[in-house]
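Student: A structural model of the following input is requested.
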Amino acid sequence: MKLHSALLVALLACVPVAGMAADAAVAVGQAPGKVGAAGRVSAKAKVEAVDAATRTVTFKGEKGNVFEVVAGDEVKNFDQIKVGDVLTVTYAEAIAFELKKGGKGVRERREATDAVAAAPGEKPAGAAGRRMIIVADVTKVDHKAGTVTLRGPKQSRTLKVDDPAKLKNVKVGDQVEVTYVEAVALEIGAK
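Tutor: Purely as a prediction, here's the structure:
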């Protein structure tokens, strides 16, 4: 079954992750002409109350914060949510840059999204993800300032590079392919 991405985004916006117990991980890697980074954060909150009439679930984070979420009709298996269950929210994102020498590609932006929900009878859960790929032209390289200007299909951006030496092989006319991926997963489980 599909769970609307907007629903997950709305639910995630209601979850004050900073007030919940969270664990996080970050990874960074690079190779000639490539650089990437990825990160993940997970947080938990306990179900304090369930109001079936209004489909409102009251959560309490491990730092004591209390918040409510109204679950629309899109949330399947709502009737299985019980006081004492634990909500786990996991958010992950990654970005990668790859230099394409010679710039023979077309500037473009491609985007895809997908979402899934728990099957009937399973504990309430859902996940949504988005992947975006942008191919941009290198229009300016400023070695002194340590910046590179990229022109994508809709706009130009000047980016500061952490180590200006990484720009030594980047030339006007090259292209950069940027891949950005983000995902959020929500799961209600027993204590």
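Student: make it CA atoms for all contacts and neighbour counts henceforth
Tutor: Will do.
Student: hmm, what's the outermost residue in this protein?
Tutor: Here the chain reaches farthest from its C-alpha mean at residue 144, the gap being 33.3 Å by Cα atoms, centre = their mean.
Student: any idea how far residue 161 is from it?
Tutor: According to Cα to Cα, to the nearest Å, residue 144 and residue 161 sit 11 Å apart.
Student: the residue lying closest to residue 94 once chain neighbours are set aside sits in which helix or strand?
Tutor: Counting by Cα to Cα, 6 or more residues apart in numbering, residue 94 lies nearest to residue 38, which is 4.0 Å off, once chain neighbours are set aside. Residue 38 is part of strand 34-51 when elements are defined by DSSP states H and E.
Student: buried residues in that strand?
Tutor: 36, 38, 40-50 (16 or more other Cα atoms under 10 Å).
Student: what sits up against it?
Tutor: 17, 20-30, 56-62, 81-99, 191 (Cα atoms under 8 Å, 6 or more residues apart in numbering).
Student: residue 122 and residue 77 touch, don't they?
Tutor: Yes. If you go by Cα atoms under 8 Å, residue 122 and residue 77 touch, sitting 7.1 Å apart.
Student: comparing the two, which residue is more hemmed in?
Tutor: residue 77 (17 against 12; other Cα atoms under 10 Å).
Student: also this sequence, please, to line up against the first:
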Amino acid sequence: MKKRMSGFPLACAMICATATLAPAAFAATETIPVTGALTTSELTGTVTVVDQERRMLTIQTPEGTFEVIHVPDQVTRLDQVKIGNKLTINQTDAVVVDLQKGPGTGSVSVTKETVTERAPGNKPGGTIVNTMTRSGRVEAVDKANSTVTVRGPTQTQTYTVRDPALLNSVVPGDGVVLTYMHVLRGEVKFR
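Tutor: Just a heads-up that it's a prediction; the model follows:
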């Protein structure tokens, strides 16, 4: 399984995180990216078992190991995957933390969205994008201890800030938005 870092999808995630604001609110709101991270992995192998009832596939990797994969319900062409097919799955996880300042910021909420896109052609394949956005409000800033307290949808937590200079622009009432994206892309190649 290979892992690599990339900035392009992270930039896309940052754009997606700010695109959900209403145009009028966006004009009066300043969004400041605080931090972000991205990991990508790839799994490739030959299908050795197809269990449609339990929605499981077993593949043998080029290194000879076996991997069991749970197939999400959004995959509609599992019945077309056969023993001997080559399967490639790419998984990307991105997280972006933004600080929002201005009127209307500081709401507390959680939103989730799943988007599925089927790949064109007769071979099973496509992309599933799960996005979760958690919005919170800054309750307290302690510059002496480099901490910020954020009220989220389910609890209030205090976080230590690695770069104390970031706290110079944070005040109680500011909004904090954490966007997490899980992108799963799969492709089956027939023998």
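Student: separation between residue 111 of the first structure and residue 131 of the first structure?
Tutor: Distance from residue 111 of the first structure to residue 131 of the first structure, by Cα to Cα: 6 Å.
Student: what about the two, which has more around it?
Tutor: A direct count of neighbours by other Cα under 10 Å for residue 111 of the first structure and residue 131 places residue 131 higher, at 17 against 12.
Student: part of a strand, is the more buried one?
Tutor: Yes. Assigned with DSSP: H, G, I helix; E, B strand; the rest coil, residue 131 of the first structure falls within a strand.
Student: residues touching the residue nearest to it when sequence neighbours are not counted, list them.
Tutor: For residue 131 of the first structure, ignoring the flanking residues on the chain, the nearest one in space by Cα to Cα, 6+ apart is residue 181 at 4.4 Å. Shown in contact with residue 181 of the first structure (Cα under 8 Å, 6+ apart): 93, 94, 95, 129, 130, 131, 132.
Student: for the last one, give me its contacts.
Tutor: Going back to what we said before, that points to residue 132 of the first structure. Counted by Cα under 8 Å, 6+ apart, residue 132 of the first structure has contacts 109, 110, 111, 112, 179, 180, 181.
Student: just confirm the first one contacts residue 153, I think it does.
Tutor: By that I understand residue 109 of the first structure. Yes. Using Cα under 8 Å, residue 109 of the first structure is in contact with residue 153, at 6.7 Å.
Student: what touches both of the two?
Tutor: Common neighbours of residue 109 of the first structure and residue 153 (Cα under 8 Å, 6+ apart) are residue 135.
Student: which of those two has more neighbours?
Tutor: residue 109 (16 against 13).
Student: how close does the more buried one get to residue 180 of the first structure?
Tutor: For residue 109 of the first structure, the distance to residue 180 of the first structure - Cα to Cα - is 11 Å.
Student: what do those two both touch?
Tutor: Residues touching both residue 109 of the first structure and residue 180 (Cα under 8 Å, 6+ apart): 132, 133.
Student: next secondary structure after the helix ranked longest in the second structure?
Tutor: In the second structure, taking DSSP state H as the definition, the longest helix is helix 8-19. Downstream of helix 8-19 of the second structure, the next assigned helix or strand under DSSP H and E is helix 23-28.
Student: pull up the aligned stretch in the first structure for that next one.
Tutor: Using TM-score structural alignment, helix 23-28 of the second structure lines up with nothing in the first structure.
Student: are any of the contacts of strand 34-51 of the first structure buried, and if so which?
Tutor: 17, 20, 22, 56-61, 81-99.
Student: so which of those residues are in strands?
Tutor: 22, 56-61, 86-99 (DSSP state E).
Student: helices along the first structure, start to end?
Tutor: Under DSSP H, the first structure gives helices at 5-14.
Student: next, count neighbours for the nearest residue to residue 95 of the second structure once chain neighbours are set aside.
Tutor: Excluding the flanking residues, the one nearest residue 95 of the second structure by Cα to Cα, 6+ apart is residue 180, at 4.5 Å. Neighbourhood size, residue 180 of the second structure [other Cα under 10 Å]: 22.
Student: check contacts around residue 180 of the second structure.
Tutor: Here residue 180 of the second structure is in contact with 93, 94, 95, 96, 131, 132, 133 (Cα under 8 Å, 6+ apart).
Student: what about it, distance to residue 66 of the second structure?
Tutor: 29 Å.
Student: over to residue 75 of the second structure?
Tutor: For residue 75 of the second structure, the distance to residue 66 of the second structure - Cα to Cα - is 21 Å.
Student: now do residue 179 of the second structure
Tutor: Residue 179 of the second structure is 33 Å from residue 66 of the second structure, by Cα to Cα.
Student: looking at those two, which is more packed in?
Tutor: Per other Cα under 10 Å, whichever of residue 179 of the second structure and residue 66 has more neighbours is residue 179, with 24 against 15.
Student: sounds good, over and out.
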